[in-house]
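> Give me the fold of what follows.
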Amino acid sequence: MYYRCCFILFCLVVANCDDIIEVDDITDRNVTVLAPTESSVVTGKQIIFTWEKIEEAESFHLQVATPTFSNASQVMVDTLVKGNFFTKDTLVDANYEWRVRAENSGYQTPYTYTRFIVSN
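I've put the predicted structure just below:
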């Protein structure tokens, strides 16, 4: 009888785990870029990439390419970030495009693209 009760309890717990493990679908959300903004000229030793948080996101996939992703000669950054900013030290003078998307264990948003120029 004890084992039968344990088995029934186990089945009930497993059957209800789908409700506990539900992951929010973020595919229709968009990440809003804060800086650097479209066509901005960045000077200085550090560039701080920032964007608005999406509450249901677990991380953000950030990439930086030169001159653009469609014509990339080099991908300078390709990283997962837990927060809503990333600091990159020293990019050479050039045109860049950066993109960011939100991700969780089941879904991801589309990338948001922005171009900028480094001129020191």
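
> going forward, measure contacts between C-alpha atoms and count neighbours the same way
Will do.

> show me where this structure has helices.
For the chain, the helices defined by DSSP state H cover 2-20.

> Could you tell me which residues make contact with the residue nearest in space to the middle of it?
For the chain, the residue sitting closest to the mean C-alpha position, by Cα atoms, centre = their mean, is residue 60 at 1.6 Å. Taking Cα atoms under 8 Å, 6 or more residues apart in numbering, we find residue 60 in contact with 80-84, 100-103.

> another one to check against the first:
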Amino acid sequence: MKRLIYPILLLFIFISCEAIFIEDISDTKVILLAPTNNAEVVTGSIQFNWEEVIDASEYNIQIASPSFNQANQIVLDSVTTSSIITKELDVGSYEWRVKASNSGYQTNYTTNSFTVK
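Here you go, the predicted model:
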């Protein structure tokens, strides 16, 4: 019985220590690369890119039309581990935003607007 208690105790200590070492990314800003703010892009398949945030494990990307304050439609609300995503969009005005997160923290959203012609 004692042989079983020690491995379980070590496992518990390891799991507890892992939670202590989660990096706080809440003050980090996600840098949006494309489409840039106020960009005009051609209708069709649009590639959204942002810089990876160190210690982030996933990203939440949202796209709204025409904006988040006056959203007629949320076109995309997705979680991804990549820093790039492609979406087909029709002609119109849009805003897109991304926030990064890990198991303990998340950044604020960074937002850009763009127009599809």
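
> List the TM-score for the superposed pair.
After superposition, the two chains reach a TM-score (TM-score structural alignment, normalised by the length of the second structure) of 0.89; 116 aligned residues with a Cα RMSD of 1.5 Å.

> coming back round to it: from the contacts of residue 60 of the first structure, pick the one nearest residue 114 of the first structure.
Among these, residue 100 lies closest to residue 114 of the first structure (Cα to Cα), at 9.1 Å.

> Can you give me the neighbour number for the closest one?
28 (other Cα atoms under 10 Å).

> nearest residue to the residue mapped onto it from the second structure other than its sequence neighbours?
Aligned by TM-score structural alignment, residue 100 of the first structure pairs with residue 98 of the second structure. Of all residues not flanking residue 98 of the second structure in the chain, residue 61 sits nearest, at 4.5 Å (Cα to Cα, 6 or more residues apart in numbering).

> roughly how far apart are residue 82 of the second structure and residue 105 of the second structure?
18 Å (Cα to Cα, to the nearest Å).

> go on, residue 63 of the second structure?
Distance from residue 63 of the second structure to residue 105 of the second structure, by Cα to Cα: 22 Å.

> of the two, who's got more company?
residue 63 (24 against 15).

> looking at it, the more buried one is touching residue 93, isn't it?
No: with contact defined as Cα atoms under 8 Å, residue 63 of the second structure does not reach residue 93; the gap is 10.4 Å.
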